[in-house]
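> got a predicted structure plus its sequence, pasted below:
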Amino acid sequence: MRPSLYAPLSLLACTALALSACKPGDKELAQRAQDAAVSANAAAGAAAAKTATPPAAATVPAGDDNLNAVLWMQRSEEYRAVAEQTYRAAADKLDAALKQPNWDALVPEERGNAATGLKPAVVLDVDETVLDNSPYQARLLRDGKEYDELSWDQWVAEKKATAIPGVVDFAKAANARGITLVYISNRAVHLKDATLANLRSVGLPVADDSVFLGLGTVVQGCEQNGSEKNCRRQLAGQKYRVLMQFGDQLGDFVQVTANTGQARGALLQQYHDWFGERWWMLPNPSYGGWEPAQFNNDYAQPWQQRHDAKRAALEVAR
């Protein structure tokens, strides 16, 4: 409630009247009363002005951009249901994929050799596809920080990531059919041992160390652009007929040559029919290529500038 300006003004008026009517011996007391009234009026005016000034907008910690996303992945039954139904639906198609000799989940541009006669495999991304790293994201939220390689490497070394719902049952079904699981990840190659140990600890089949193709894997005759996985998919295709691919980003399935909304939309349209058949997408609202596409892929910008660009990208149906 705003403080009233009227009570001090009334007090001042009454005091003035009292001053004019008082005896000469009482003038000192009356003057003190008038001075007190003036001070009260000034204080009330200052309080009113302070109340009328809107408070400064609270600064949102960088990590809080991710609060609902991480909480949804950790606490919602809806997330679990989506992940489980994805892997269950994929498992139902394994037999059909095995029986069709021409069934292949690599795009033609990444299939450098005939797939017929090769051993069957499925290709899986690791983070947020088979392993849940939401505790790492939760730590960033708690500490008001953003992703950095040092803290990420420390998290991977802990080997505490749990399995995405549904993936272990799918992996066991594939393994029972003689299908090799190949893990193509943007975890750096120096994290291979910790990653394979983590995969094994949650019950995922790991045939041998060669099934992990991390960031930095050298593929002869193929030049990799940044963290794109096209070269590593080609490498997997040299040895296996890839029945299915699993990921949480478009780049887990096909090369994203231009990370813009328009280019990403065109890729989705081009390979629309592959999803739910050869390609299986897991939900990840926490991070991914879709995010930097909103701020011109420039992580060098200050957090607030990136945040503002994402807000500007919101559709409000005007």
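Sure, I can see it.

> contacts and neighbour counts: CA atoms only from here.
Will do.

> quick one: stretch 91-110 to chain centroid distance?
What separates the centre of stretch 91-110 from the centre of its chain is 30 Å, taken as Cα atoms, centre = their mean, to the nearest Å.

> list the buried ones in that stretch?
By neighbour count with 16 or more other Cα atoms under 10 Å, stretch 91-110 contains the buried residues 91, 94, 97-98, 103-106, 110.

> put this next to the previous one:
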Amino acid sequence: MQIRALPLTVLACALALAACKPQPGRPADATAPADGKPAPARSAADARPATAVAADDNLNAVLWMQRSVEYRASTETIYRAAADKLDIALKQPNWDALVPEERGNSAKGLKPAVVMDVDETVLDNSPYQARLVRDGKEYDEVTWDAWVAEKKAKPLPGVVDFAKAAQAKGITLLYLSNRAVHLKEATLANLRSAGLPVADDSVFLGLGTVVEGCEQNGSEKNCRRLLAGKQYRVLMQFGDQLGDFVQVVANTPEGRDALLSQYHDWFGERWWMLPNPSYGSWEAMTFNNDFSQPRDTRRQAKRAALDVAP
């Protein structure tokens, strides 16, 4: 999801420099041959001093999402398992993936649908995150809007097969995203080019969608889920953040734990969580959801939240 926790912060430069210190007893040139023969001639490029690059907390997260087979296997596993549940969900008239507080009417007789977050649930924005790592930047609306306008995000592994299976069963895909409503056209174009079914423009419920009688709290999605429930029986929800499934009233460890405990049995049945180690409300929770703090201050709060072995 977007309009979300900004990308993870930059590591202190001192750590990067410390990692480059020669260790006691270690030769200065670790590439020198151990057999005593002369070392190969070094090119002019080798002789140039290395440019110091500040370490970034998000490097491993983005690298894992882009390069590991484990990430691809995870998303494919989730979507394949969800597809296997579609027939069960369709056949049970009381099956509903909306919590009672977010369903304002009976679901009986309504058309079936699945609600899907977009970013890091359907579309992979890791190239944008990689730019931020490369450039030492953090998320901002200008660079984000520019990335969305490029319409280059690829589908997550497994999602297209799931979406086509759902469509073949007469299930509508609803894209309930925290991409702002002014990004609707670019987002729908990107979804279509990625092979995702788009029934019509109404299936995009972006941030800023007006829901009569419901006041939206920040980027929470409860009002838009309520709107979806007026027209559809929601069989499943997909997301990469807890707030993609239910309203998070208190983004604190206690508040989040309570929601997970309350709806524990819904995951893997009605709710399907995709892995996203790159950003999210879980990060903001560690520094009291205050992005106005300096980057280093937020990073110190994250380090303090670690459970360190004695």
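Received, thanks. Predicted, not measured: the structure shown is a model, and the values here were computed from it.

> tm score of chain vs chain?
Taking TM-score structural alignment, normalised by the length of structure 2 as the basis, the two superposed chains have a TM-score of 0.83; 263 aligned residues with a Cα RMSD of 1.3 Å.

> got the buried residues of stretch 91-110 of structure 1 as a markdown table, with distance to residue 314 of structure 1 and secondary structure columns?
Below are these laid out as a markdown table (distance: Cα to Cα, whole Å; DSSP: H, G, I helix; E, B strand; the rest coil):
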| residue | distance to residue 314 of structure 1 | secondary structure |
| --- | --- | --- |
| 91 | 36 | helix |
| 94 | 39 | helix |
| 97 | 40 | helix |
| 98 | 43 | helix |
| 103 | 39 | coil |
| 104 | 37 | coil |
| 105 | 34 | coil |
| 106 | 34 | coil |
| 110 | 35 | helix |
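
> how about those residues in CSV, adding distance to residue 316 of structure 1?
Below are the buried residues of stretch 91-110 of structure 1 laid out as CSV (distance: Cα to Cα, whole Å):
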residue, distance to residue 316 of structure 1
91, 39
94, 42
97, 42
98, 46
103, 42
104, 41
105, 37
106, 38
110, 39
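
> what span of structure 1 is stretch 231-248 of structure 2 aligned with?
Here stretch 231-248 of structure 2 aligns to structure 1 at residues 239-256, judged by TM-score structural alignment.

> wait, I meant stretch 60-75 of structure 2
The aligned range for stretch 60-75 of structure 2 is 68-83, by TM-score structural alignment.

> is residue 233 of structure 2 in a helix, a strand, or coil?
Here residue 233 of structure 2 is recorded as strand under DSSP: H, G, I helix; E, B strand; the rest coil.

> what range in structure 2 does stretch 197-213 of structure 1 sit on?
Going by TM-score structural alignment: stretch 197-213 of structure 1 matches residues 189-205.

> buried residues in that stretch, which are they?
190-191, 194, 196-198, 203-205.

> repeat for stretch 281-300 of structure 2
The neighbour-count check on stretch 281-300 of structure 2 (16+ other Cα under 10 Å) flags 281-287, 289, 298-299 as buried.

> filter these down to the ones in helices?
Using DSSP state H, the members of the buried residues of stretch 281-300 of structure 2 that fall in helices are 281-286, 298-299.

> of those residues, which is the nearest to residue 209 of structure 2?
residue 281 (21.2 Å; Cα to Cα).

> distance of residue 278 of structure 2 from residue 61 of structure 2?
Going from residue 278 of structure 2 to residue 61 of structure 2 by Cα to Cα, to the nearest Å gives 5 Å.

> those two: who's more crowded?
residue 278 (22 against 18; other Cα atoms under 10 Å).

> the more buried one in helix, strand or coil?
Criterion first, three-state DSSP; result for residue 278 of structure 2: coil.

> need the counterpart of it in structure 1.
In structure 1, residue 278 of structure 2 lands on residue 286 (TM-score structural alignment).

> the nearest residue to that match once chain neighbours are set aside: which element?
Spatial nearest neighbour of residue 286 of structure 1, excluding adjacent residues (Cα to Cα, 6 or more residues apart in numbering): residue 69 at 5.2 Å. Per DSSP states H and E, residue 69 of structure 1 falls inside helix 67-75.
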